[in-house]
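Chemist: Curious how this folds, go ahead:
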Amino acid sequence: MARSLNVLQKSLTMSAGSLMVFFTLLAYGQASSYRNISGLSNSSITLEASFISPNVIEVMWYHKTTDVSEVLLAKVQNGRLSDKLSDRYMEEDGGRTLKIPNVSKNDSGVYKAEAALLDGTILPPVLYNVTVYDPVPIPDVKHQVKRIGDQYNVTLQCSVPSNRSDISYTWKYRRGDKEYQNLNDTGGTIWMMVPVNQLDMEIMCTAHNPADQKNISTRIQDGEEEVPKRNHEISAGIIAFLAVMVVVAVTVALIWTLKKRISNRRGQGNQSNENENLSSPVQDTGTQESTFIEISLGKTKYKPKEDAEENWSQPF
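Modeler: I've put the predicted structure just below:
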């Protein structure tokens, strides 16, 4: 459906452009005698007005687009330039040839060459329908192969990076070193039914407009049959499941490692507190002596102060 809409849009665009050119030429009164000239952006185009009579004394070149009035580009009298819109336009051969370098899309439109003879006769004008195109990008080609019985259904798709309505596609094929053969199918997507024993071939797609073309080739060989879509879906599901499982396992391992480190730090803190509580109290280091009890092998010895010893040693 989308492809049909693109084709319809392209046809309408081309038809509208053709009608605009037709009415422009009709305004000149010479709608059936114009020459189509295709130019490529940033290149040069040459317009030649082959007036047969040698008695031409005046040649004038005009440019008319579909939205502006007629503009005089150059006027040559008796082989010499007498009027010129810009140095960009170069006239040769007594004004019978007009060259326009480095063209752009703004140079598209209808050009007219008029000539006058020595006796004042005005020759019928020569009209040119000039269209300037952008270069064609390098195309990309893809193919799919699916076996149906004893034949292969081959789908080929050729496209350019930008969606442009001025580009058309043609196809060729060859086997081995033989010459390319034209395929009757045109368009960006084509389908072929190929016998099983004739699948090995080279396909060339050419993307082109009236001013430029680019081509690309692809080779189709045996053994390229498309894997059923369901198998692709199953494989993708298995890969996704395994990826989820790996993420879950890594997450669990990280959480377990973190908890273990926290538990070890808490255990070391509790043991340090217990050691502090079990340490010996600090003894008084004062200069005065005090009585104390020595405990050794279950015997208790009492040591009185010196003044007490002296009192016990004196008689009553």
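Chemist: Please make it C-alpha for all contacts and neighbour counts, starting now.
Modeler: Noted.
Chemist: now residue 244, what's its secondary structure?
Modeler: At residue 244, secondary structure determined by DSSP: H, G, I helix; E, B strand; the rest coil is helix.
Chemist: now do the one 5 residues further on
Modeler: Taking three-state DSSP as the rule, one finds residue 249 in the helix state.
Chemist: how near is it to residue 262?
Modeler: Between residue 249 and residue 262 the computed distance is 20 Å (CA to CA, to the nearest Å).
Chemist: Kindly report the same for residue 69.
Modeler: Taken as CA to CA, the span from residue 69 to residue 262 is 87 Å.
Chemist: Next: residue 172.
Modeler: Distance, residue 172 to residue 262, by CA to CA: 72 Å.
Chemist: Here is a second sequence; please produce its structure as well for comparison:
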Amino acid sequence: NQEHLIQVIGLLQHSVELLSNVSFSSSVQEADWYFKDKVKIAQFENHQPKFYKNHFEGRLELHHNGTILCIKDLRMEDSGKYTVHFIVSDTNYVKEFILMVYEPVPVPSIKIILEEQTSHWCNMSLNCFVPSNSSTFNYSWTYKHIKSVQELRTIGDAIHISLNYSWGMEFQCIVGNPADQKNVSKQARCYVTGDTTKRMYFFLIPLLMIALSFLVLWKIRKK
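Modeler: So this is what the prediction gives:
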């Protein structure tokens, strides 16, 4: 029954322990560990551990009378179902585990793309890139503005924002899976570009001409 399986998360090339979380008033006579129901990988009997030759060779340890199995140097193919059968006072007990091994999250990067710019606003997209082919990553975003940190309610590796010229904001992309997490931050600011500057000049020149005309007329009348 899936709901009785103990879920365990592991990180590639790290270690993990399968904890049976059992305590017996009598000592454990025997503990047999299986991988995917068929492959016997370890045994604890007569107070001695025994390990079988398979792809786990040299990577297993038994602790606490065989009730805890430690797997070292995890590999992706270690993911799967593990079962342990205990014999205590001639009574059988069974515990089942599902181990999921995940890759470490690579360091992400943020790319800012200017999509549209007006005389007052910049519309941008921020894309969070992870150098991996894995699709198991989760993305979340936060931003910092005037010493306050807010979480963006968005799902996915990209966000769309609008900034005016007086704003400068720091955005953080957080990438994770159930076993690991990485983050990266980047400043986003709306800058006046050459085209925008030209438009401002075209707008200011007529105003300056009008002001200059009034100044000349005022001096003529004063004479």
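Chemist: Now the TM-score, please.
Modeler: Put the two chains on top of each other and the TM-score (TM-score structural alignment, normalised by the length of the second structure) is 0.74; 190 aligned residues with a CA RMSD of 2.6 Å.
Chemist: just so I have it, where are all the strands in the stretch 1-150 of the first structure?
Modeler: Along the stretch 1-150 of the first structure, counting by DSSP state E, counting those that start in this stretch, strands occupy 34-40, 45-48, 56-64, 71-77, 80-84, 90-92, 97-100, 109-117, 126-133, 140-148.
Chemist: of these, which approaches residue 157 of the first structure most closely?
Modeler: Put simply, out of these the one that sits nearest residue 157 of the first structure is strand 140-148, at 5.3 Å, with distance taken as CA to CA.
Chemist: what does the closest one rub up against?
Modeler: If you take CA atoms under 8 Å, 6 or more residues apart in numbering as the criterion, strand 140-148 of the first structure is touched by 152-160, 205, 216-218, 224-226.
Chemist: Which elements pack onto the helix or strand that it is followed by?
Modeler: Past strand 140-148 of the first structure, heading to the C-terminal end, the next element that is a helix or strand (DSSP states H and E) is strand 151-159. Counting contacts by 3 or more CA pairs under 8 Å, 6 or more residues apart in numbering; DSSP states H and E, strand 151-159 of the first structure packs against strand 140-148, strand 189-195.
Chemist: need these in JSON lines with mean neighbour count and distance to residue 313 of the first structure, can you?
Modeler: As requested, these are exported to JSON lines (neighbours: other CA atoms under 10 Å; distance: least, CA to CA, whole Å):
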{"stretch": "strand 140-148", "mean neighbour count": "16", "distance to residue 313 of the first structure": "125"}
{"stretch": "strand 189-195", "mean neighbour count": "15", "distance to residue 313 of the first structure": "133"}
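Chemist: could I get the ones you listed as TSV with distance to residue 178 of the first structure?
Modeler: Conversion of these to TSV gives the following (distance: least, CA to CA, whole Å):
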stretch	distance to residue 178 of the first structure
strand 140-148	21
strand 189-195	18
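Chemist: which of the contacts of strand 140-148 of the first structure are buried?
Modeler: Neighbour counting by 16 or more other CA atoms under 10 Å classes 152-154, 156, 158-160, 205, 217-218 among the contacts of strand 140-148 of the first structure as buried.
Chemist: what two of those are the furthest from one another?
Modeler: The two members of these with the most space between them (CA to CA) are 152 and 160, at 26.3 Å.
Chemist: how about residue 177 of the second structure, what's its match in the first structure?
Modeler: The alignment partner of residue 177 of the second structure in the first structure, by TM-score structural alignment, is residue 209.
Chemist: Please verify my assumption that that match contacts residue 167.
Modeler: Yes. Under the criterion of CA atoms under 8 Å, residue 209 of the first structure is in contact with residue 167, at a separation of 5.0 Å.
Chemist: In three-state terms, how would residue 257 of the first structure be classified?
Modeler: Note that with three-state DSSP, the state of residue 257 of the first structure is helix.
Chemist: Any figure for the gap between it and residue 250 of the first structure?
Modeler: For residue 257 of the first structure, the distance to residue 250 of the first structure under the criterion CA to CA works out to 11 Å.
Chemist: repeat for residue 56 of the first structure
Modeler: Between residue 56 of the first structure and residue 250 of the first structure the distance is 91 Å, computed by CA to CA.
Chemist: Of those two, which one has the most company?
Modeler: When neighbours are counted by other CA atoms under 10 Å, residue 56 comes out ahead of the other of residue 56 of the first structure and residue 250, with 23 against 10.
Chemist: just to revisit the earlier point, which one of the strands of the stretch 1-150 of the first structure lies closest to residue 5 of the first structure?
Modeler: Put simply, out of these the one that sits nearest residue 5 of the first structure is strand 140-148, at 21.5 Å, with distance taken as CA to CA.
Chemist: Excluding chain neighbours, what is closest to residue 170 of the second structure?
Modeler: Spatially, and ignoring its direct neighbours in sequence, residue 170 of the second structure is nearest to residue 187 (4.3 Å; CA to CA, 6 or more residues apart in numbering).
Chemist: what's the counterpart of the one you found in the first structure?
Modeler: For residue 187 of the second structure, the aligned residue in the first structure is residue 219 (criterion: TM-score structural alignment).
Chemist: Could you tell me how many residues sit around that match?
Modeler: Residue crowding around residue 219 of the first structure was assessed by other CA under 10 Å; the count is 14.
Chemist: so who does the spatially most central residue of the first structure touch?
Modeler: Taking CA atoms, centre = their mean as the criterion, residue 161 is the residue nearest the geometric centre of the first structure, at 7.0 Å. Contacts for residue 161 of the first structure were tallied using CA under 8 Å, 6+ apart; they are 137, 139.
Chemist: residue in the second structure matching it?
Modeler: Per TM-score structural alignment, the equivalent position to residue 161 of the first structure in the second structure is residue 131.
Chemist: cool, residue 239 of the first structure as well?
Modeler: When the two structures are superposed using TM-score structural alignment, residue 239 of the first structure falls opposite a gap in the second structure.
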